[in-house]
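1. sequence and predicted structure below; questions after.
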Amino acid sequence: MTNYAFKFGYEGSYFTGFQRGNGDHSVEDTIIDTLKASGFDYAIKAAARTDRYVSALSNVFSLETGRSPEAVAGLINSRIDHIYVHSYAEVPDDFNPRHCTFKTYRYYILRQDLDCISLDINLGKFIGTHDFRRFVRADSRNTVRTIINASCKNDNGLLYLEFSARSFLWNQIRTMVAFILDNIGVETDPFSTSERYPRVARAQNLLLWDIYYDGIEFRKVKKIPKKMQGVYENSIMNYILAENLMHRFGIA
C-alpha cells in the first residue's frame, strides 16, 4: 500500500458542501461512494472542507492504495461529473493534507465600478498575524491566524481578491471580503473592535485556487488530455459568472 495525495477540482453548486454527511450529496460522500461502488473501501483525508457553493480548482485529498494513482484518478474522472482529479504525488505514510505550507483562495469581484486601487486601501491591513474573531462565526477555537498574502489582481478586466495562509477559519475570507466591499475608498482599521462583523459575502464567488506543500511535487495525470484542465477551469469561471448574473437580476 502506498500513500498518495491527489489534487482535484469541483464546481460547488452541484454539491451540498465538501464534508461527509453534509447533506445527501457532498463532495466527500460522492468520492467515497464512487470508490466503494467500484470495490475499493478507501478512507480519504482532505485538506480543505469548503462550504456549499464554494468551488475548487485544486483541493487535496490523500489515501492509501495498492492501485496506481493514474487508475484512482481515472476511476473518479470517468464516473463522477463536476469533479476532476488532475494531479497526484506519492507522500509519506504520516502525510496529513491539512498540514500544508499555505492555501490560496480567490474571491471574484464582478463589478465594473471598482478597481484594485480602491480595494487595496483596506486589503493590506489583513496581512500578518491577527486575532480574527471579528471575522468568523461563533467558534471556541483559537482565532489567531497569519495571512501571508492579501492582494487585488485584474485578469483582463476580471477583478479578484487573493488570500493565502496556512489555514483559515470558518467564513473568514467571505467576512473579510464583506468588510472590504463595505468600506471601499475609506481607510478603516478592521481590528479596531472585537464586535463580530455582521455581513458575509456570497459563497458563489469564492474559489479554492491551490494548496502548496514544501518538498512535494505533484505530477499531472497522464491519461487526461492536458487541455481538459483549462476547460475545467473555464467551466468554473463560467459558473461563477452565471451565478452572479442570476443573483444580480433576481433569478437566484
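-> Yes, it's here.

2. going by C-alpha atoms from here, please, whenever you check contacts or count neighbours.
-> Fine.

3. strands along this protein, start to end?
-> For the chain, the strands defined by DSSP state E cover 2-10, 45-46, 55-65, 83-90, 102-109, 128-131, 144-155, 158-165, 206-212, 219-220.

4. can you list these in CSV and add distance to A73 and mean neighbour count?
-> Listed next are the strands of the chain as CSV, based on distance: least, C-alpha to C-alpha, whole Å; neighbours: other C-alpha atoms under 10 Å:
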stretch, distance to A73, mean neighbour count
strand 2-10, 8, 22
strand 45-46, 15, 17
strand 55-65, 11, 23
strand 83-90, 6, 22
strand 102-109, 22, 22
strand 128-131, 37, 13
strand 144-155, 30, 17
strand 158-165, 27, 21
strand 206-212, 18, 22
strand 219-220, 10, 15
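
5. alongside the first one, take a look at this:
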Amino acid sequence: MYYYLFTIQYDGTDFCGWAKQKGQPTIQGELELAISRVARNSVFRVVGASKTDSGVHAFDQKAWIELNFQPNVEGFLKALNRSLPLGIQVTNVEEISKDFRVRNCKEKTYEYKINLGQNNVFENRFYYLPKKALDLDKLKESLGLFVGTHDFFNFSGLKTEEKEMIETLRTINSIESDLNDDIFKITFKAKGFIRYQIRMIIGACLAYSLDKIDLDKIKRVLNLEEDKMPFIANPEGLMLKKIKY
C-alpha cells in the first residue's frame, strides 16, 4: 500500500461538513467519489485531520490517504480536481510514511470573520453578517475568558453520554482579534477542538456583546456551575486556516 497527505481547500456552504454521511453531500464523500472515478477498481482509505461542521470552510484541511497503487502524483492531482465539484480543491499531494498520524498535529488554527460593513454578494459565504451593532470591546473581553485549560463540555455539541468517550478538558493556546476594513477577525489556536466548540464560544461572546447575557453567566457556564446556553454562531464565518505538524 502507498500513503499520501492531501492538502484540501473548500467552500463548505453547500456541504454537510467533512465526515461522510449517507445521503448527504460531504467533503470526504466527494473526495472518495473523485478517487473512485479517477482510479476505478482501486482500494483506498481516507482519514481527515479535522471534522469541520456543516457550512464551515477550510483553507488547509489535511487528509491521510491509503492507496493500493502508486500514482503519478502530478497527473493524479489534476485528474482529482477535474472530478471534484466546484468549491473543493486538492492543492497538494505528498507521499508520507505509513505511520504518519494525520490527527496527531501540533496545532490547529481556525479563523472566524465578522463583516461589520456592507453586504458583498461575492464574499458573504465567508463572513458572519450581524443584524445589530456589536460592542467589540465586550466581545474581546469575553473571548479572553476561554484562553487556557478548561473543561469545555458546556461549550461543545457533546451529549452527556459522550463525555465519557471524548476528552473535554482542552487547552486553547491563544485567541486573538483584529479589525481591518470592517472585517473583525478572531483567530483561535489549539491542538484540537471539540464539535461546535468555537461556534459556541463565539455565540456566547456575541450574546454578551449584544447585552443578552452578562459576563458572570459565561463564567458560571464555563466552570460547569450552570447548564449549556442556546447560543451558537453561524457556520459561514468559520474557516480551518492552518494545521501544523
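-> All right, it came through fine. Predicted, not measured: the structure shown is a model, and the values here were computed from it.

6. that older thread, can I get the strands of structure 1 in JSON lines with distance to I240 of structure 1?
-> Output for these, formatted as JSON lines (distance: least, C-alpha to C-alpha, whole Å):
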{"stretch": "strand 2-10", "distance to I240 of structure 1": "12"}
{"stretch": "strand 45-46", "distance to I240 of structure 1": "23"}
{"stretch": "strand 55-65", "distance to I240 of structure 1": "9"}
{"stretch": "strand 83-90", "distance to I240 of structure 1": "16"}
{"stretch": "strand 102-109", "distance to I240 of structure 1": "8"}
{"stretch": "strand 128-131", "distance to I240 of structure 1": "29"}
{"stretch": "strand 144-155", "distance to I240 of structure 1": "15"}
{"stretch": "strand 158-165", "distance to I240 of structure 1": "11"}
{"stretch": "strand 206-212", "distance to I240 of structure 1": "8"}
{"stretch": "strand 219-220", "distance to I240 of structure 1": "25"}
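
7. and the ones you listed: which comes nearest M228 of structure 1?
-> strand 83-90 (8.9 Å; C-alpha to C-alpha).

8. mean per-residue distance, that closest one versus structure 2.
-> Its aligned residues in structure 2 lie a mean 2.1 Å from strand 83-90 of structure 1 after superposition (mean C-alpha distance after the TM-score superposition for structure 1).

9. picking up where we left off before, mind checking which of the strands of structure 1 is nearest N171 of structure 1?
-> strand 206-212 (10.7 Å).

10. so for T30 of structure 1, which of the strands of structure 1 sits nearest?
-> Comparing those by C-alpha to C-alpha, strand 83-90 comes nearest, at 9.3 Å.

11. tilt between the closest one and strand 2-10?
-> 150 degrees (axes from the mean of the first three to the mean of the last three C-alpha atoms, to 10 degrees).

12. show me where the stretch 101-250 of structure 1 has helices.
-> Using DSSP state H, counting those that start in this stretch, the helices of the stretch 101-250 of structure 1 run over 116-123, 172-182, 227-248.

13. those: which one's closest to A73 of structure 1?
-> Per C-alpha to C-alpha, nearest to A73 of structure 1 of the helices of the stretch 101-250 of structure 1: helix 227-248, 13.5 Å.

14. figure out which of the strands of structure 1 is closest to N244 of structure 1.
-> strand 102-109 (9.5 Å).

15. in structure 2, what range does that closest one match?
-> Under TM-score structural alignment, the match for strand 102-109 of structure 1 in structure 2 covers residues 107-114.

16. now distance to T146 of structure 1 and mean neighbour count too, for the helices of the stretch 101-250 of structure 1, in CSV please.
-> Putting the helices of the stretch 101-250 of structure 1 into CSV (distance: least, C-alpha to C-alpha, whole Å; neighbours: other C-alpha under 10 Å) gives the following:
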stretch, distance to T146 of structure 1, mean neighbour count
helix 116-123, 14, 19
helix 172-182, 12, 20
helix 227-248, 28, 15
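
17. surely L84 of structure 2 touches E30?
-> Yes - the criterion here is C-alpha atoms under 8 Å, and L84 of structure 2 meets it with E30 at 6.6 Å.

18. please say which position in structure 1 T52 of structure 2 maps to.
-> By TM-score structural alignment, T52 of structure 2 lines up with T50 in structure 1.

19. can you pull the contacts of its match?
-> 17-19 (C-alpha atoms under 8 Å, 6 or more residues apart in numbering).

20. what about burial for those residues, which qualify?
-> Buried by 16 or more other C-alpha atoms under 10 Å: 17-19, out of those.

21. much appreciated, bye for now.
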